[in-house]
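*Asks:* could you look at this predicted model? Sequence included:
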Amino acid sequence: MLVVRPAGPADLEALMELAVLSGRGFTSLPEDEAVLSERLALSQQSFTGAIAPAEAWYTLMLTDGETGAVAGVAGVRAGVGIGRPHFSFRIVTLAQHSLATKTRFDHQALVLVNECAGWTEVGSLFVRADRRSGGAGSLLARSRYMLIGADPLRFSHTVMSELRGWFDEDGRSPFWEGVSYKFYRIPFEQADHMVTASDGQFILDLAPRHPIYVELIDHGAAEAIGRVHRDGEPALALLEREGFERSGLVDIFDGGPTMTCARDSLATVRGSRTLRLAIGHDVDGPQYLLSSVAIPKFRATQAAAAIDDGMVTVDPQTATALGLREGEAVRVNG
């Protein structure tokens, strides 16, 4: 049985391993021990309520319920752009018309914006390659929405997710090389690292001040605008099933799309309800997504359950995985 639980400082070694496995361009999971250590400490403070709700950043670990081995990671950031701006490129259409030549043109352009301040971000979704079958990715992804549904007022009305942009077979980002590098003049890895390891001031200092006409940039870079990395296509499908749509915003470094959904329109949130737990044996029922309702001790898993008269019956193993006793509240989706 796979179980999703809160991450804390003790998970540093496992998280570093996942960061290495995630590969180039996975900005939200840098190969930086100091950054990841700080994030795990922040996660612990977030789950315990030691910091303001808007500043919380919850990290979730996907684990093997029997061995405790970590199979994946995901995160929920309650509010982006709180301490520093969160920059994106917005794809806009600029219309130009001339009566003299009786012509009209629509030009696509990239404009630097800071529109996401205060939005909740779900991200950092990564599952080890050998554990991606059997619904592990879906369980981990949807557990983030069960966390949001447990206490919606802790989170923004708008939920966003940034997907990794396109990289070619040689590991090069056409968007970075054709657009962003011309302004930042540093290697992608350095810029990628500075996003999480610095205050981000360099982004504003060096960013383009005027619209960038798409027709004037390299064809390969233009083709990469809003294109998802091949490894991110399953994550895109999960987001779309949840109700996310393209927002017209893209990442300023790799051109990956920003997806958004209204918090209360998330399919997992809308389709879940709170029931009372009963414990039985030889439970005969369909598979449900189950989670605890208290954020400090949040747990989520998928297991067979039987629902009747406001009660949901699970086997003892499932109850233990959720950290719940008979009669306690449990959130159910399915």
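*Replies:* In hand now; what should we look at?
*Asks:* alpha carbons only for contacts and neighbour counts from here, please
*Replies:* OK.
*Asks:* from Arg273, how far out is the closest residue to Phe167 other than its chain neighbours?
*Replies:* Distances taken as C-alpha to C-alpha, 6 or more residues apart in numbering place Ser173 nearest to Phe167, at 4.5 Å, with adjacent residues excluded. With distances taken as C-alpha to C-alpha, to the nearest Å, Ser173 is found 43 Å from Arg273.
*Asks:* between these two, which is the more surrounded one?
*Replies:* Taking other C-alpha atoms under 10 Å, Ser173 and Arg273 do not tie; Ser173 has more neighbours (23 against 16).
*Asks:* that one and Asp254 touch, don't they?
*Replies:* Yes - judged on C-alpha atoms under 8 Å, Ser173 makes contact with Asp254 at a distance of 6.2 Å.
*Asks:* which residues do the two both contact?
*Replies:* When C-alpha atoms under 8 Å, 6 or more residues apart in numbering defines a contact, the residues bordering Ser173 and Asp254 alike are 165-166.
*Asks:* burial measure for Ala129, as a count.
*Replies:* Neighbourhood size, Ala129 [other C-alpha under 10 Å]: 11.
*Asks:* okay, one more to line up with it:
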Amino acid sequence: MIIIRPIQASDYDSLHRIAIESGHGFTSLPVNEGLLKQRIAHSEYSFTKDVSHPSSEGYLFVMEDTETGQVVGTSGIEAAVGLEDAFYHYHLGKVVHNSRELGIYNTVETLSLCNDYTGASEICTLFLGESHRKNKNGRFLSRCRFLFMAEHHERFAETVIAEMRGISDEEGRSPFWNWLEEHFFSMDFPTADYLTGIGKKVFIAELMPKHPIYVSLLSKDAQKVINEVHPKTLPALRLLEAEGFARRGYVDIFDGGPTVEAQTAKVKTIRNSGKYQVIIGETDDKANFIICNTKVAGFRAVQAKVSLRATAEQVLMSDDIAKALHVNEGDFVRLVRN
């Protein structure tokens, strides 16, 4: 069976492998032993912390194939970004140059450095190994986070965002960063991306241009990739758009990829999920659901076929599913149709 659970210290080797497989541009998982172990420890702490409002907690989940014991994917949530380290974006804006006397009217796009998303929750670190990119596992790995947020809403902000990976080649070269590197920095994109991933962000404030950048002054290659998504990230973007996420003109400061946002309470999975009491027994129902228990540190989620008794607010599930979720008859679960 495929389950999703909080990460634990014994998952380090799996997380390190995932960090290598994810490649360039996956800033939230740098290939660094100290940082990965720190990320795991911080997640373990966050899952056990008593929380009444979002702060610097970071929740990291793993997908496990219980038949093999192998960890095959990961996904995460940051409760509130930018509270300890500045959280940067470029905002796409417009400046009008107008001369009535000359009859000239020009609209010019600009990029302005900002910290507008400070305090927002962020879904992040989504990666699934190729061997398990089937049976809706990718959707399951992404959407289970929203069930956790729905059940424990006090832990998250009113706005939730997701940074989409921008355009870069197999060697990690970004057309957008190449222009910035030429004019303002003296380091390549993988290095800058890595430094950000390990928390060394001071150089951004020190070296980034302080005034708005006219997009027309960038190289043609850099202009083309602004607000564009890496081909491998398109499925994740489409899934989030179906959940109600949309672009609001914010892009990544390194690769120009878009950031999408939504009001947490209006995310489709959160809005459509419901809480039901467990009845254990055999079911021949064909409806497939994503189901999680109501625990924090003991969180478990599965996708399975169960029978919903909506009027009675009950759900009938097999003993195997109940055991995978660590629930007993009479306990409550949260679920949404898959």
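*Replies:* Yep, it's here. This structure is a prediction, so every number in the text was calculated from the model and none was measured.
*Asks:* follow-up on the earlier one: could you check how far the residue nearest to Phe167 of structure 1 is from Leu163 of structure 1?
*Replies:* 14 Å.
*Asks:* cool, Ile203 of structure 1 as well?
*Replies:* Counting by C-alpha to C-alpha, the gap from Ile203 of structure 1 to Leu163 of structure 1 is 19 Å.
*Asks:* can you tell me what part of structure 1 stretch 313-329 of structure 2 aligns to?
*Replies:* Using TM-score structural alignment, the residues of structure 1 aligned to stretch 313-329 of structure 2 are 310-326.
*Asks:* excluding chain neighbours, what is closest to Ala222 of structure 2?
*Replies:* Leaving aside its sequence neighbours, Ala222 of structure 2 sits nearest to Phe176 (C-alpha to C-alpha, 6+ apart; 4.2 Å).
*Asks:* isn't that neighbour up against Gly256?
*Replies:* Yes - Phe176 of structure 2 lies in contact with Gly256 (C-alpha under 8 Å); the separation is 6.1 Å.
*Asks:* so what sits against both of the two?
*Replies:* Joint contacts of Phe176 of structure 2 and Gly256 (C-alpha under 8 Å, 6+ apart) are 225-226.
*Asks:* list the buried residues of stretch 89-105 of structure 2.
*Replies:* For stretch 89-105 of structure 2, burial by neighbour count (16 or more other C-alpha atoms under 10 Å) applies to 89-93.
*Asks:* want to throw those residues into CSV with distance to Tyr45 of structure 2 and secondary structure?
*Replies:* Output for those, formatted as CSV (distance: C-alpha to C-alpha, whole Å; DSSP: H, G, I helix; E, B strand; the rest coil):
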residue, distance to Tyr45 of structure 2, secondary structure
His89, 28, strand
Tyr90, 32, strand
His91, 34, strand
Leu92, 37, strand
Gly93, 40, strand
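*Asks:* what is the burial count for Ala34 of structure 1?
*Replies:* For Ala34 of structure 1, the count of nearby residues is 11 (other C-alpha under 10 Å).
*Asks:* list the contacts for Ala41 of structure 1?
*Replies:* Counting by C-alpha under 8 Å, 6+ apart, Ala41 of structure 1 touches 8-9.
*Asks:* which helix or which strand is home to it?
*Replies:* helix 33-48 (DSSP states H and E).
*Asks:* what about the helices in the stretch 151-300 of structure 2?
*Replies:* Using DSSP state H, counting those that start in this stretch, the helices of the stretch 151-300 of structure 2 run over 175-183, 189-197, 202-207, 220-225, 234-242, 268-272.
*Asks:* so for Gly129 of structure 2, which of those helices sits nearest?
*Replies:* Closest of the helices of the stretch 151-300 of structure 2 to Gly129 of structure 2 is helix 234-242, at 14.1 Å (criterion: C-alpha to C-alpha).
*Asks:* buried sites along that closest one?
*Replies:* 236-237, 240-241.
*Asks:* please apply the same query to stretch 157-172 of structure 1.
*Replies:* 158-167.
*Asks:* in strands, which of these fall?
*Replies:* Among the buried residues of stretch 157-172 of structure 1, the ones falling in strands (DSSP state E) are 158-162.
*Asks:* on that earlier part again, what's the average distance of the helix or strand following the helix holding Ala41 of structure 1 to structure 2?
*Replies:* The first helix or strand that comes after helix 33-48 of structure 1 along the chain, using DSSP H and E, is strand 57-64. On superposition with structure 2, the average gap between strand 57-64 of structure 1 and its aligned counterparts reaches 0.4 Å (mean C-alpha distance after the TM-score superposition for structure 1).
*Asks:* right, I'll leave it there.
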